[in-house]
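In: model this:
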Amino acid sequence: MQRCIPVFLDEEVVHQYYNGYCNNILWPLFHYIGLPQEDRLATTRSFQSQFDAYKKANQLFADVVNEHYEEGDVVWCHDYHLMFLPKCLKERNSKMKVGWFLHTPFPSSEIHRMLPSRLELLRSVLAADLVGFHTYDYARHFVSACTRILGLEGTPEGVEDQGKLTRIAAFPVGIDSERFIKALELPEVQDHMKVLKQRFAGRKVMLGVDRLDMIKGIPQKILAFEKFLEENPNWRNKVVLLQIAVPTRTDVPEYQKLTSQVHEIVGRINGRFGSLTAVPIHHLDRSLDFHELCALYAVTDVALVTSLRDGMNLVSYEYVACQESKKGVLILSEFAGAAQSLGAGAILVNPWNVTEVASSIGYALNMPADEREKRHHHNFKHVISHTAQEWASTFVSELNVTIVEAQLRTRQIPPPLPIEVAVDRYSCSNNRLLILGFNATLTEPVDTLGRKDSQINEWQPKLRPDLREPLRKLCDDPKTTVLVLSGSARNVLDDNFSDYNLWLAAENGMFLRVTTGDWMTTMPENLSMEWVDSVKNVFEYFTDRTPRSQFEVRETSLIWNYKYSDVEFGRLQARDLLQHLWTGPISNASLDVVQGRRSVEVRSVAVTKSAAIDRILGEIVHNKGMKEPIDYVLCIGHFLTKDEDIYTFFEPELPSEVPASVRPQVPTQVRTSIVGSRAALLMKQNSTSAVEQNKSYAIDGDTLHSMVTDRISLQEGSSVLDLQANDYFSCSVARKRSNSRYRLQSSDEVVTLLRELADHR
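Out: Reported below is the predicted structural model:
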């Protein structure tokens, strides 16, 4: 124990953390056991204080780890007691190698979602680099919970959140099999075996070794044995069940009740089928030392493991390791994690089905020697090859590999925005252009299941209250032009920004207005919208058949959103919807189908933010009568992948063979003018905007009137941009994989940035 470092917790924290949150809430939940009815109200009242103690205890563990951590160390967190620890560690040191392993089952998402702290626990675990479970089923349940509760994307490798991949995998634990095998050769073990063989000579020995716990299925096991004796009178004096029940949590009323129940059943069966000289069940309420236990395993003919729910159950492994001579039979609950590993050699049973277990006992006792040998050989080979040492080595090795792979992915992820640098360059510039996205950039973040009204809020997005003041300051600065570029409809932008002196570009830039003027269209002249009705019919069909999905008809696109539908069902419906679209209304049309994380959008090929920015900039320049070229551009947003080429619009030209992923983050060359066809419109004094080239629209209803105003152009021969590379900041929000130069974690960081800019006008 010299290499162990203690973590000191005060008595009250231990009570609330260990006895309360861990053992009274998480443990029953993870084992599919409901809270005792009489305690449910009290538990509900004390939940928050217990969860606070849980977080405090985890933070204390993190503090001790940080005191002793050295660079390159691996931190392996274990079990449900420390689900908050990965987050605590990563917040202190994001480069720390952190793994987390759960030794219990992980329940289905329908069970886990009952936890009031469900979101925090899942996100805390996802802070780890590698998350391990005993079986694939548990891993699958965890991924499903992250998908259904957090709304994240599950992949074959794990769970992805904003470009960060947390690896999820199954690592079945084993035992030190060599220790058990060698123990059988020790004299004291041989002596115990000799005594046991004499004591039960002429009788088959069945064995159960369990903690006296609700999940171990001891009453079910004993009742199944009783049924076997009822149905097989010829076995009544030829078989004995040895049940070792190790006491646990003896101060808890439920466990005291279980102990009394087991004693009552054992007494009744022994009274019914026993005699003065022999009883069918030998029950011990105590543990055995290692040598006694090995001897008992070795002389047993049938081991009976009837867990109602068990993370792994290594008793089955220990029994197999000690059976190379006798080649006994293992009856194993299908609800134990070990069933995934030893199921081929064991007899799998449903412990709730007493009749099935009783029948399996008869089958095991009468099993031919050759079948016993085949079954044992299969399980023995697995036990000696999948040891505890191999399990630990595999997990740590996979954690190191995961770290390396994450580092490779990180190289493709834009670095965080250097806010101080962006603000400093802003202060030094004379004509600034700020291009801001709206949804998830200037709006409040919306939790998938965090708020009951979140669906309504998202379809009626509102500008964050804490952005109103800094945004107004920026809009009132004569050196700064603010453009809100969004996929939202015009009325949504009007509702949020009519009181600000800025430019609005709705529906991916297809409609434009300065807030002091009327809406105009920037749509290409030949843009056809004849496809709308047929696509609308498809969207209506799937909306009717997908609960909580919605679709929105805009003037240049249609969007079907299934964010609040059941995740699995929503994905299936989206796949089916796409097939309907490709084989029907859009099969021969010039349309783009843009798939978001939980949405499908259909728009004309020409409808993209980057395609519109040319026309928008031309209109802004002419409308404002700019005398000086733009010398600072900040473009930030949570844009769809399809629209991310807006980030590269202002980038210095690179050779076409150079992929975007290797473009320098802060290029050294200076951009003095825009070149190429995409920007030719902005080059000349006498350039006309796309708005001027479009047909006239009336301002009633869905049509628009093109606004023609006096143009004040730049001096002859000058360009719209005089932009140095270090004066351009493209920044994605809440997306780690992006074409942007930089990234911001959330709209909270957008608030921080805009406040800084507003204070440095």
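In: Please make it C-alpha for all contacts and neighbour counts, starting now.
Out: Fine.
In: residues in contact with Leu474?
Out: Thr480, Val482, Leu757, Ala758, Arg761 (Cα atoms under 8 Å, 6 or more residues apart in numbering).
In: Next: Leu591.
Out: Per Cα under 8 Å, 6+ apart, neighbours of Leu591: Val602, Arg603, Ser604, Val605.
In: For PyMOL, write the select line for the buried members of the residues you listed.
Out: Filtering those down to the buried ones (16 or more other Cα atoms under 10 Å) takes a single PyMOL command:
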select buried, resi 602+603+604
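In: export the contacts of Leu591 to TSV and tack on distance to Met510 and secondary structure?
Out: Shown next, in TSV, are the contacts of Leu591 (distance: Cα to Cα, whole Å; DSSP: H, G, I helix; E, B strand; the rest coil):
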residue	distance to Met510	secondary structure
Val602	14	strand
Arg603	11	strand
Ser604	11	strand
Val605	12	coil
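In: Here is the second sequence; please produce its structure so I can put it next to the first one:
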Amino acid sequence: YYFYQSFPFNELVALYDIADIAMVTPLRDGMNLVAKEYLATKRGKPGVLILSEMAGAAIELTDAIIINPNDTQEIEAAILQALTMPKKEQRIRLNNMQKRISTQTVKKWANDFVKELLYISKQNNEIFQKIVGKRQLSQIKKEYDQAYTRLILLDYDGTLSPFVKNPEDAVPSKELLNLLKKMTADKKNKVVINSGRNRQVLDKWFKGIDLDFAAEHGAFFKENHKWHKNVQEKITWDDEILRIIEHTIDKTPRSRMEIKDSSLVWHYRNVDVWLAELRQKQLINALMGPASRLNLQIVPGNKIVEIKSPDFNKGSEVKR
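Out: Just a heads-up that it's a prediction; the model follows:
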């Protein structure tokens, strides 16, 4: 039977109590209390929860059978798994989830929320204190004018150019190019763009300007018009890592993978925020094993997750 109606809460609890399986399959949901209500009624009794990955509760109810509600074959397999799951496994899964929901109460959620607000407020105050005022600007200008040589290190994305939905569209403006030409025309200045971008893009965008570069987070650097590399050879990527990222892309519309000479990058700037946050956590968790085995570093960035060697970064290039 399928009832197109709501039930009084006491009747709903009774239905939860006798249900062997609860299948909760929203296409988009904030939290989903139905899943938690079902778990709360199964004290000492077996039962299986099948839960959509699109529900907010899926992040913490990881012992449920998590499914993509758009994938009918996956739903079919989940129902079969639930029907054949041993009672012992059912109780273990239920017990784990019941412990979790018993500690993650509304009161705790409210306290965590307030703590986070206070933390952000503190961070904002610290950021405000770091803003350069007129006095600091005057001192910087004075020391700049008096310097015999100047090393000027500039990031690109988010500094010289704003973040954009499509990274390929973040081309330098005419105003920026003219400014860089003026800066490099002063023989006292050595101007370096220290970027995660690859060499080809940097050469193309800044052609004709006497700049030095650090590309791909320091994997490559350009001095005196010649490129050098800090990596011994182009990385051959592990099949397991590629499969994990490709699987994430399949489940995350409008995300994509970029393969650089020294790193792999998963881009999710155009993905819905709620899904992006979920997938980013899932991807990082899935990559931890193979990344540790291969001595690779997982670097979350601005709407990206990058996998690279730990032997170089923007900071190490500055030290060089």
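In: just to revisit the earlier point, the contacts of Leu474 of structure 1 in strands, which ones?
Out: Members of those lying in strands (criterion: DSSP state E): Thr480, Val482.
In: Just the buried ones out of the contacts of Leu474 of structure 1, please.
Out: Buried among the contacts of Leu474 of structure 1 (16+ other Cα under 10 Å): Thr480, Val482, Leu757, Ala758, Arg761.
In: Between these, which sits nearest Asn58 of structure 1?
Out: The closest of these to Asn58 of structure 1 turns out to be Leu757 (Cα to Cα; 38.3 Å).
In: The equivalent of Ser255 of structure 2 over in structure 1: what's it in contact with?
Out: Here Ser255 of structure 2 is matched to Ser549 in structure 1, going by TM-score structural alignment. Residues near Ser549 of structure 1 by Cα under 8 Å, 6+ apart: Thr543, Trp560, Asn561, Tyr562, Lys563, Tyr564, Ser565.
In: Could you find the counterpart of Leu153 of structure 2 in structure 1?
Out: With TM-score structural alignment as the criterion, Leu153 of structure 2 pairs with Ile435.
In: thinking again about what came up before, and the buried ones among the contacts of Leu474 of structure 1 as JSON lines, adding distance to Gln198 of structure 1?
Out: Output for the buried ones among the contacts of Leu474 of structure 1, formatted as JSON lines (distance: Cα to Cα, whole Å):
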{"residue": "Thr480", "distance to Gln198 of structure 1": "96"}
{"residue": "Val482", "distance to Gln198 of structure 1": "92"}
{"residue": "Leu757", "distance to Gln198 of structure 1": "88"}
{"residue": "Ala758", "distance to Gln198 of structure 1": "90"}
{"residue": "Arg761", "distance to Gln198 of structure 1": "95"}
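In: among those, which two are most distant?
Out: Longest span within the buried ones among the contacts of Leu474 of structure 1, Cα to Cα: Val482 and Arg761, 13.4 Å.
In: what about the helices in structure 2?
Out: 9-18, 33-41, 72-84, 87-103, 106-129, 134-146, 174-185, 199-205, 239-250, 273-293, 314-319 (DSSP state H).
In: Buried residues in the third one, which are they?
Out: Of the residues in helix 72-84 of structure 2, Ile75, Ala78, Ile79, Ala82 count as buried by neighbour count, 16+ other Cα under 10 Å.
In: which residues in structure 2 does stretch 77-88 of structure 1 match up with?
Out: Going by TM-score structural alignment: stretch 77-88 of structure 1 matches no residues.
In: now stretch 463-474 of structure 1
Out: Using TM-score structural alignment, the residues of structure 2 aligned to stretch 463-474 of structure 1 are 172-183.
In: Equivalent analysis for stretch 137-150 of structure 1, please.
Out: Using TM-score structural alignment, stretch 137-150 of structure 1 corresponds to no residues of structure 2.
In: Counterpart of Ala574 of structure 1 over in structure 2?
Out: Checking TM-score structural alignment: Ala574 of structure 1 goes with Gln280.
In: Give me the neighbour count for its match.
Out: Neighbours of Gln280 of structure 2 under the rule other Cα atoms under 10 Å: 19.
In: what's the nearest residue to it if we skip its chain neighbours?
Out: Val305 (7.4 Å; Cα to Cα, 6 or more residues apart in numbering).
In: which residue in structure 1 lines up with the one you found?
Out: Under TM-score structural alignment, Val305 of structure 2 pairs with Val600 in structure 1.
In: That match: neighbouring residues, count only.
Out: Residues near Val600 of structure 1, counting by other Cα under 10 Å: 20.
In: quick revisit: how near is the nearest residue to the match of Ser255 of structure 2 once chain neighbours are set aside to Pro465 of structure 1?
Out: In this structure, Ser549 of structure 1 finds its nearest non-sequential neighbour in Tyr562, 4.4 Å apart by Cα to Cα, 6+ apart. From Tyr562 of structure 1 across to Pro465 of structure 1, the span is 27 Å (Cα to Cα, to the nearest Å).
In: neighbour-wise, which of these two wins?
Out: The neighbour comparison of Tyr562 of structure 1 against Pro465 (other Cα under 10 Å) goes to Tyr562, with 25 against 10.
In: Show me what the more buried one lines up with in structure 2.
Out: Per TM-score structural alignment, Tyr562 of structure 1 is aligned with Tyr268.
In: dump the residue contacts of that match.
Out: Here Tyr268 of structure 2 is in contact with Arg254, Ser255, Arg256, Ala276, Lys303, Ile304 (Cα under 8 Å, 6+ apart).
In: Can you tell me which residue sits nearest the middle of structure 2?
Out: Gln280 (4.0 Å; Cα atoms, centre = their mean).
In: Surely that one and Asn302 touch.
Out: No - the criterion here is Cα atoms under 8 Å, and Gln280 of structure 2 misses it with Asn302 at 11.3 Å.
In: Structure 2: matching residues for the host helix or strand of Met206 of structure 1?
Out: Using DSSP states H and E, Met206 of structure 1 maps to strand 204-211. On structure 2, no counterpart of strand 204-211 of structure 1 exists by TM-score structural alignment.
In: which element follows that strand toward the C-terminus?
Out: Following strand 204-211 of structure 1 toward the C-terminus (DSSP H and E): helix 218-231.
In: In structure 2, which residues correspond to the very next helix or strand once past that next one?
Out: The element immediately downstream of helix 218-231 of structure 1 (helix or strand, assigned by DSSP H and E) is strand 239-246. No residues of structure 2 are matched to strand 239-246 of structure 1 when aligned by TM-score structural alignment.
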